[in-house]
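Enquirer: Whatever this is, show me its structure:
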Amino acid sequence: MAVAERTGNPNLPVLTGAFDSYPGPVLALDEEARLVPLNDAAIPVADDLNGDSGVSLMPAMVQLAVKTRSENRAKTRTFTLPSTGRQVEFIMLPQPDGSQLLIGRDATLEVSIRSALAESRTRFKDLVEVAADFAWETDRDGLICYISPRGAIGYAPEELLGEAPDTLLLAPETAPKPLPFLADMTVRNVEVWVRTRGGEPACILVSAIPVLDKDGVVSGTRGIAIDVTEERQRQSELARLKIRERLVSYIVDSLRNEVTPTEMLHSAATALGRSTSASSCIVQVRGPHGTPLDIAAFGAAPDPDLAEEAMNAILAKHGSAVEGQIGTHKYLGIATDYRGETNGGIVLWRDEDSQDWDDEEHALLKAVEPQFGIVFRQIADQHKLEHLSRTDDLTGLRNRRAFMEDLSREMARYERYQETGALLFIDLDNFKPINDRFGHEKGDEALQAIADILTGGTRTYDLTCRLGGDEFAAWIEGADREIGAARGEKFLSSLEAWKADNLDPEIGFGMSIGIAMFEPGTGETVEGLIARADAAMYDAKKGGKNRIVFADSRIVDA
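Expert: Predicted structure coming up:
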């Protein structure tokens, strides 16, 4: 049916021929909300919108008509035709008779392109957000002119706009040059350290391309940045752990490669001191009840009293590294233990003007502490075994082997410094009757009493010994003849006091004491000195027992 025949409105035929050459649909919306085609292109559109399928669009169409009539000006809106899905953009023009003229054009391609562009922008935005922490752009002057909406390194976008990127650098002197934010060529994954809004260091990888104007001249730079701070921190921590492992291995190897306790401790102190920034290192092994057993130092260690004060402070705080300052020295130390029992300590020292102890030095001490604890236990066990091998089981005095070794060392020292000493050789009188009458238990008690008398009548640096059976000896350091005699008399009087409380006076239990004075420069040996003291002791027995006899100064050929 021709357009003129379809209008049904005597006023519209006047318009029907006006739009024959227009390629798009032209329609009229009459007062009854019915669409009337005014050219051939509008016929299928009118059929589509006037039919059942167009019912859903008519409210929007009528609403648009109301707006054009009330505002008395044209309105534009795009409608999707229900039957074909075509996108048609209509300009609605109000007419004097109350109808509306709709001039349409096919906008399907334009809408598709616009939709594709919007989708592409969304896709690009999503990819940028996935690939980077933020996107950015700088202008011709090198100032930030764009930042992703969510901001960067803790800053909101408006805080960075207009700023120069170099104001964000953590250490400008070490930053890459030129900065990727000002690149005039494509760059990828350039590492830049910046400072966040909170003042924390952050590492970002920046990729950038130059922006060219219509003349091909660089007018700015744009790119993306990825925050890799956590990854760099993990890498740094891993590197520190590897270095620490190598240091621990080096220190432990230094311990294991030595044999004697002294060499082990000196090697450990040296290795640990060299592995840190300390000026000196002190290590100490403690025995039962905290008794110091061995100590070694590396470097210029502070005064022994200060070192002992620091060691005691460290041992009092078992389980953690301890920092402190004594006098003009800073120290860092840790107590060692083996199976929960404290057995020593490690102390690092440096001057008060030096840098503070860092976390890595704390971590290194914590890492080597278990190994030191094991080694210190081995050293303590070695001390114990050595003590047992040098000690008389019953009395706790030195045995013959230990006494001979220690006396030989003392005589060599006295020879070097031209000092004298006194050797008291003691044989017990009438000891056998005690065992015969009262049993060996009482005899052991008597021997232990003699040991107490000797240790009670000497100083800690003197030497006391049970040579075997009922023979004893004592070396009095630095003694002259008068002091030697006084010590012998004290032994005799102490024995008399013990006998009064523990034995029948008729037994006649006593000591025969021979004293040989050591005279430097004579070349006398240990064996010769003992032989002279032994001969003097026999003279005491021959002279009536329980008395003191001095050996003559003649050297006895042992």
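
Enquirer: make it CA atoms for all contacts and neighbour counts henceforth
Expert: OK.

Enquirer: Assign a three-state SS to F90, would you?
Expert: The three-state assignment at F90 reads strand, by DSSP: H, G, I helix; E, B strand; the rest coil.

Enquirer: Could you check how many residues crowd around it?
Expert: 24 (other Cα atoms under 10 Å).

Enquirer: Surely it touches A107?
Expert: No - counting by Cα atoms under 8 Å, A107 is not a contact partner of F90; they are 9.5 Å apart.

Enquirer: what's next to the host helix or strand of S207, contact-wise?
Expert: S207 is part of strand 201-212 when elements are defined by DSSP states H and E. The contact list for strand 201-212, computed with Cα atoms under 8 Å, 6 or more residues apart in numbering, reads 153, 170, 180-181, 183-196, 218-229, 232.

Enquirer: in stretch 381-390, what's buried?
Expert: Within stretch 381-390, the residues that count as buried by 16 or more other Cα atoms under 10 Å are 383, 390.

Enquirer: So what's the gap between that stretch and the chain middle?
Expert: Taking the mean of its C-alpha atoms, stretch 381-390 sits 38 Å from the chain's own mean (Cα atoms, centre = their mean, to the nearest Å).

Enquirer: another one to check against the first:
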Amino acid sequence: MKGCALQTASFMPRLQRLIDAADGPALVVRTSGECLAANAAARPLCEALRRRDPELRGLILSATAGGTVTGRVVLNGDSEDRRAFEICVVPEDSDLFLLVARDVTMEDNLTHALLRSRDLYKDLMACSADFGWETDAAGVFTYISPGGALGYSPRELFGQLSQAILGLGEHADDNVFSTRQAQRGARIWVRARDGTRVLLVVSAVPVHDKNGEWIGARGVARDITRDHEREATLRLDQASQALMGRIIVAIRSEADPEDILRAAAQSAAQALRAQAAVILARRSKEKTTITAPLAESADLDRIARDALTASDADAEEEVSVGLDAGERQCLTTCIAASAELRAAIVFARDVATEPWRAHEIELVHGMAGHLSIALKQAEILERLEALSRHDDLTGLLNRRALMAELADRLAQARRHGRRGCLLLIDLDHFKALNDS
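Expert: Predicted structure coming up:
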């Protein structure tokens, strides 16, 4: 709009000259909002007055009290035609006002874009990290995100030396919070406020001044302690299953109870990095002590006997695992395969440098369960073998076993040149009696 001519002769030519000479929007209006004169740049403001825009009319009404009024007006705020103006309203008389404006749409859009970018940054950092930080050249925290970190509030961390408050040690070169090179996904153990150790994954970049001098670092960090513990637990489970598999294979490769115990103790001792192991097996009619092919120890033998005696008192418990209360802190397992067979295995190592861990105790407990089953099966096989050679009623050898035993005895007598006597006793009707 080129501009409409002043409709009242009483208007001073000065107002028209001001409107024509203005670099930006300029217009003359009445208190009612009627536009009397305007230049082409003021078209959006004239249209807003016709729509009775509340912000623009509010500035005009404020000027009726006398004195110049300034303010910011945003037109079409929710549309793509959004325009922003800084307006100065100068009263000429009680019903006549000169409006001079500056189009600040670009500045306003940049401000809104900056605000949106800041909100985006805050949301992304909240989703991707537990906290953001910045340090100076001395490694002192100069910024911590509002949520704080590691149990500390931002106020508590601000101004603190990162090495000292997080327990990072004295080597500045290893401090990711004072890095001079970009780092991504660095893992570092730190100390939280409650004293616990926390594993952080940190991404950081160095900060330089306008002269290229290094002045600090900034980055984000996330607590992955629980993830690390879950991964460690999973690795331990996988390792324990692999060890258990090897122990089970060793157990199943033997048939004799004593060989089963020896194989289990040897495999488990290697898996547990034990320095010594002792096996004690007790039957109802005989007692056998078996030392695994590791270092022997009288103390371990005593511990095994005590554990076996204690297991005899608790006849209901089939498998038990525990730590000896003595100075050696031996790992002991007791197995009750049956009423006639009980066994104890004791493992020992230097607990001062490598204490027993929970997953190792679980490993021995699992081994003991499989060992109990294997011993039961071995006893059943022994009994089946005995039944296959001996008569169940009399205990005498059956025909097949007798012929095999007789051949062995005769061969032995020939080798040594010994003489012997073979007696065959035939009992009338004995087979019928035995079969019944």
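
Enquirer: Please work out the TM-score for the two chains.
Expert: Their TM-score after superposition, calculated using TM-score structural alignment, normalised by the length of structure 2, is reported as 0.74; 404 aligned residues with a Cα RMSD of 4.4 Å.

Enquirer: Give me the common contacts of F90 and A107 of structure 1.
Expert: Common neighbours of F90 of structure 1 and A107 (Cα under 8 Å, 6+ apart) are T78.

Enquirer: any idea how far the spatially most central residue of structure 2 lies from V321 of structure 2?
Expert: Within structure 2, one residue has its C-alpha closest to the average C-alpha position: by Cα atoms, centre = their mean, that is D227, at 0.8 Å. Summarising the geometry, the distance separating D227 of structure 2 from V321 of structure 2, computed by Cα to Cα, to the nearest Å, is 30 Å.

Enquirer: Number of residues surrounding G51 of structure 1?
Expert: Other residues near G51 of structure 1 number 11, with proximity taken as other Cα under 10 Å.

Enquirer: I426 of structure 1 against I513, yeah?
Expert: Yes - counting by Cα under 8 Å, I513 is a contact partner of I426 of structure 1 at 4.6 Å.

Enquirer: Filter the contacts of strand 201-212 of structure 1 down to just the buried residues.
Expert: The neighbour count (16+ other Cα under 10 Å) marks 153, 170, 180-181, 183-184, 191-196, 218-228 as buried among the contacts of strand 201-212 of structure 1.

Enquirer: Helix or strand for the residue nearest to the centre of structure 2, just tell me which one.
Expert: helix 225-252.

Enquirer: how close does that helix sit to structure 1?
Expert: If you overlay the two and look at helix 225-252 of structure 2, the average distance to its match in structure 1 is 2.8 Å (mean Cα distance after the TM-score superposition for structure 1).

Enquirer: what's the angle between that helix and strand 197-208?
Expert: If you take axes from the mean of the first three to the mean of the last three Cα atoms, to 10 degrees, helix 225-252 of structure 2 sits at 130 degrees to strand 197-208.

Enquirer: List the buried residues for helix 225-252 of structure 2?
Expert: For helix 225-252 of structure 2, the neighbour count (16+ other Cα under 10 Å) marks 240, 243-244, 247-248, 250-252 as buried.

Enquirer: which among those residues gets closest to A343 of structure 2?
Expert: When those are compared for distance to A343 of structure 2 (Cα to Cα), I251 wins out at 14.5 Å.

Enquirer: Need the counterpart of the closest one in structure 1.
Expert: Mapped onto structure 1 by TM-score structural alignment, I251 of structure 2 lines up with L255.

Enquirer: and the next element down the chain from the helix holding D227 of structure 2?
Expert: Counting by DSSP H and E, the next helix or strand C-terminal to helix 225-252 of structure 2 is helix 257-272.

Enquirer: so how far is that next one off the chain centroid?
Expert: Between the centre of helix 257-272 of structure 2 and the centre of its host chain there is 35 Å, according to Cα atoms, centre = their mean.

Enquirer: what does stretch 5-19 of structure 1 give?
Expert: On the basis of Cα atoms, centre = their mean, stretch 5-19 of structure 1 is displaced by 91 Å from the centre of the chain it belongs to.

Enquirer: residues making contact with it?
Expert: 3-4, 26, 36-39.

Enquirer: Could you rerun that using 10 Å?
Expert: Residues outside stretch 5-19 of structure 1 that contact it (Cα atoms under 10 Å, 6 or more residues apart in numbering): 2-4, 25-28, 30, 35-43, 97, 103.

Enquirer: ok, residues contacting stretch 46-62 of structure 1?
Expert: Contacts made with stretch 46-62 of structure 1 from outside it, assessed by Cα under 10 Å, 6+ apart, are listed as 25-29, 31, 33-38, 42, 44-45, 64-66, 68, 77, 79-84, 90, 92, 100.

Enquirer: how about 7 Å then?
Expert: Contacts to stretch 46-62 of structure 1, defined as Cα atoms under 7 Å, 6 or more residues apart in numbering, come from residues 33-37, 82-83.

Enquirer: Nearest to P304 of structure 1 among these?
Expert: The closest of the contacts of stretch 46-62 of structure 1 to P304 of structure 1 turns out to be P82 (Cα to Cα; 99.6 Å).

Enquirer: what separates stretch 212-227 of structure 2 from the chain centre, distance-wise?
Expert: Relative to where its chain is centred, stretch 212-227 of structure 2 has its mean C-alpha point 19 Å off (Cα atoms, centre = their mean).

Enquirer: One more: stretch 82-91 of structure 2?
Expert: Averaging C-alpha positions (Cα atoms, centre = their mean) puts stretch 82-91 of structure 2 57 Å from its chain's average.

Enquirer: Nice, that's everything, thank you.
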